[in-house]
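**Q** Output the structure for:
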Amino acid sequence: MIRVVVVDDEALIRSGFSLILNAADDIDVAAAVTGGQALDAVAAHTPDLVLLDIRMPDVDGLALLRHLRQLPHPPVVAMLTTFDSDEYIAQALRSGAAGYLLKDTDPDDLAPLVRSLADGAVVLAPQIVPAVVEGYLRHHHGLESAAARTAALGAALTGREREVLLLLARGLTNTEIGRSLHLSVGGVKEHVSALLAKLAVNNRVQAALWAQRAGLLDTEGAQ
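**A** The predicted structure is shown next:
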C-alpha cells in the first residue's frame, strides 16, 4: 500500500482527495490534516507521500516542505496548490519537492499520479511546465547557452547515467527506467544519485529540468 498524508487548510479538499484516493486498492490516505497537524501526522503514520498545500493560513507550506525533507527518512512531497506563480514553483523545487500539482487535477488522474510519485517519477502539472523550465532554471543556472550545458553534461556523465537522465526527464519511474535499460530498481537509484551529484542538483525534478533546458531531449529526438 502507498501511504499518503494530505495536508491542506480546506476541509473540502482534504475530504475530496481522501475519498478519491482511498477508492484505489493500493493507496491508503492515512491522514488528512491542516498544516498545524502535519508534522504529528507524518510522525505517526510515516507516509510514502505527502500532498502538501503550498499556502495555508496556519503554516508556511514551503517551510513545512523543507522540514519534511530534512527528516531521517523523508517522504516524497508533492505540492498541492491553486497557484502557479514562478516564485512559488522555484522555491518549492529548490526545497526538494518531487512534484507540483494543481488542485483542479482531474480526479481520474490522481491515483496514477500518486503511484508515479511513489515510484520516483517527476510529476508536474502541464500548466506550469513552461514557467518551471524558464523561471527555475534561469535562476539556478543563469543564461549560459544550451550548447555549453550539453557539453558539460557530456563530460561529466557516463553513458549509462546519460541514458538514465534522458528517461528520467521523460517522466519514467524507476521501475520503468529499469525495465527499459535492463537494470534493477536499486541500480537505477544508484545511477540517479550519481548524476544528481555530478549535476550539483538536489532532486530528480531539477535533473529532469536541467536536461530539458540543456536541449538533451531535443538532441536525442533528432538522432
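**Q** drop to CA atoms for contacts and neighbour counts, all remaining ones
**A** Fine.
**Q** separation between Met1 and Ala24?
**A** 10 Å (C-alpha to C-alpha, to the nearest Å).
**Q** neighbour count winner among these two?
**A** Ala24 (13 against 10; other C-alpha atoms under 10 Å).
**Q** Please give me every residue in contact with that one.
**A** Ala111 (C-alpha atoms under 8 Å, 6 or more residues apart in numbering).
**Q** ditto for Ala98
**A** Taking C-alpha under 8 Å, 6+ apart as the test, what Ala98 contacts is Val76, Val77, Ala78, Leu117, Ala121, Val122, Val123, Asn203, Arg204, Val205.
**Q** do that again at 10 Å, thanks
**A** 49, 75-79, 92, 117-118, 120-124, 203-206 (C-alpha atoms under 10 Å, 6 or more residues apart in numbering).
**Q** In helices only, show me those.
**A** Among the contacts of Ala98, DSSP state H puts Ala92, Leu117, Ala118, Arg204, Val205, Gln206 in helices.
**Q** Would you confirm that Val205 contacts Leu137?
**A** No: the pair Val205 and Leu137 fails to qualify as a contact (C-alpha atoms under 10 Å) at a distance of 11.0 Å.
**Q** Which of these two has more residues huddled nearby?
**A** Using other C-alpha under 10 Å as the criterion, Val205 and Leu137 rank with Val205 on top: 24 against 19.
**Q** residues near the residue nearest to that one when sequence neighbours are not counted, how many?
**A** Leaving aside its sequence neighbours, Val205 sits nearest to Val122 (C-alpha to C-alpha, 6 or more residues apart in numbering; 5.5 Å). For Val122, the neighbour count with other C-alpha under 10 Å is 27.
**Q** To compare with the earlier structure, here is another sequence to fold:
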Amino acid sequence: MRSSPTLLIMDNDRLALRLLSVSLRRLLPGYTVLAPVDTGAEAIAVCTSHHCPDLLLADVSMSDINGLVVCRTIRKESWKTSILMMTSFSVAEYAAEAVVSGAQGIIHKDNPKTIAAALLQIKETGICSDRFLNAHDSFLRLKSGKNKDLSPREIEIVDRWSRGKSMSDIAEELSISQTTVRTHLEHAASKLEVTNNRALISAWMHLNR
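**A** The predicted structure is shown next:
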C-alpha cells in the first residue's frame, strides 16, 4: 500500500503553528502532517534524517536560525524533502534568496488555502512557479557551488537587475544609493567570474534555469 505524503511545518510562533497544522490537516486529507517544530535546528535534524518528510513548510523568520539558512543547510545535504518557504512580509523581498537557497517556492503565510494549493503543486510538479528548481536540481546546484556564495544583498540586487530594473529603480526600491547598487553588482560579477553587467545577467540566468 502506498504511504501518504508527509508534511513538516516549521514556525517559531507556536500559536500560528498549531492553527496552521489544524488547517492543513483539514485541507490536505491525503497527507500526514507531522508534529510541527518551532526551531530551525529541529527542522534541519528531521529533514536530514533517514525519516525525512516529503515536504517542509518553513517560515523565513525564525528565532534561532533564519529560515532561508535552514533551507540552504537542508538542501546541501539532501534532495528528498521539497521546501516551501512562507513569510508574513513581502514575498518579493525574499524570492530571489529563496531560489538560490534551494527552495521550491515561497508564499505569503496569511491564507492556509493558498498554502495548501502551493504544497499540492510542488508535490505534483516539483516547483511552485517557473522561477524555482525542483529539489533534486537545487541540490545538485548547491553541491556544485555554482552560486559562488553571493551575499543576500547581492542576490537581491542581481535578481532585480536581471529582470530589467535600472540602477535608479533598484536604489529607490531598496533605499540605498546608486553607487551602492553599482558596487554590489561589481562584487557579484567578480564572484561569478564575469567582466560586465551583461555577462552578469547571463550568468545569473544560467544559475537559475
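**Q** which one in the first structure is aligned with Ile44 of the second structure?
**A** Superposed on the first structure with TM-score structural alignment, Ile44 of the second structure falls opposite Leu39.
**Q** Look up how far Leu62 of the first structure lies from the residue most central in space within the first structure.
**A** By C-alpha atoms, centre = their mean, the first structure has its centre lying nearest to Ala98, at 1.7 Å. For Ala98 of the first structure, the distance to Leu62 of the first structure (C-alpha to C-alpha) stands at 13 Å.
**Q** Find residues that contact each of the two.
**A** Counting by C-alpha under 10 Å, 6+ apart, the residues touching both Ala98 of the first structure and Leu62 are Met79, Ala92.
**Q** coming back round to it: list the contacts of the match of Ile44 of the second structure.
**A** Leu39 of the first structure neighbours (C-alpha under 10 Å, 6+ apart): Val7, Val33, Leu64, His67, Leu68.
**Q** Identify those among the residues you listed that sit within strands.
**A** Within the contacts of Leu39 of the first structure, residues falling in strands by DSSP state E are Val7, Val33.
**Q** What about the contacts of Leu39 of the first structure, which one has the most neighbours?
**A** Val7 (28 neighbours).
**Q** Now do the contacts for it.
**A** Counted by C-alpha under 10 Å, 6+ apart, Val7 of the first structure has contacts 13-14, 31-39, 41, 50-54, 56, 61, 79-80.
**Q** Would you mind giving me the PyMOL syntax to select the buried ones in those?
**A** Typed into PyMOL, the line below selects the buried ones among the contacts of Val7 of the first structure, using 16 or more other C-alpha atoms under 10 Å:
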select buried, resi 13+14+31+32+33+34+35+36+38+41+50+51+52+53+54+56+61+79+80
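**Q** Can you list which of the contacts of Val7 of the first structure are found in strands?
**A** Using DSSP E, the contacts of Val7 of the first structure in strands are Ala31, Ala32, Val33, Val50, Leu51, Leu52, Asp53, Met79, Leu80.
**Q** Cross-check the contact I'm expecting between the fifth one and Gly35.
**A** Read that as Leu51 of the first structure. No: counting by C-alpha under 10 Å, Leu51 of the first structure stays clear of Gly35, with 11.1 Å between them.
**Q** Could you tell me which residues touch both of the two?
**A** Val6, Val7, Asp8.
**Q** separation between the aligned partner of the first one in the second structure and Val181 of the second structure?
**A** The pairwise alignment with the second structure assigns Val6 of the first structure to Ile9, based on TM-score structural alignment. Separation of Ile9 of the second structure from Val181 of the second structure (C-alpha to C-alpha): 36 Å.
**Q** Where do the strands of the first structure begin and end?
**A** 2-7, 27-33, 49-53, 76-81, 99-102, 123-124.
**Q** could I get the ones you listed as CSV with distance to Glu163 of the first structure?
**A** Below are the strands of the first structure laid out as CSV (distance: least, C-alpha to C-alpha, whole Å):
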stretch, distance to Glu163 of the first structure
strand 2-7, 28
strand 27-33, 31
strand 49-53, 27
strand 76-81, 24
strand 99-102, 22
strand 123-124, 19
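**Q** aligned partner of Gly102 of the second structure in the first structure?
**A** By TM-score structural alignment, Gly102 of the second structure lines up with Gly96.
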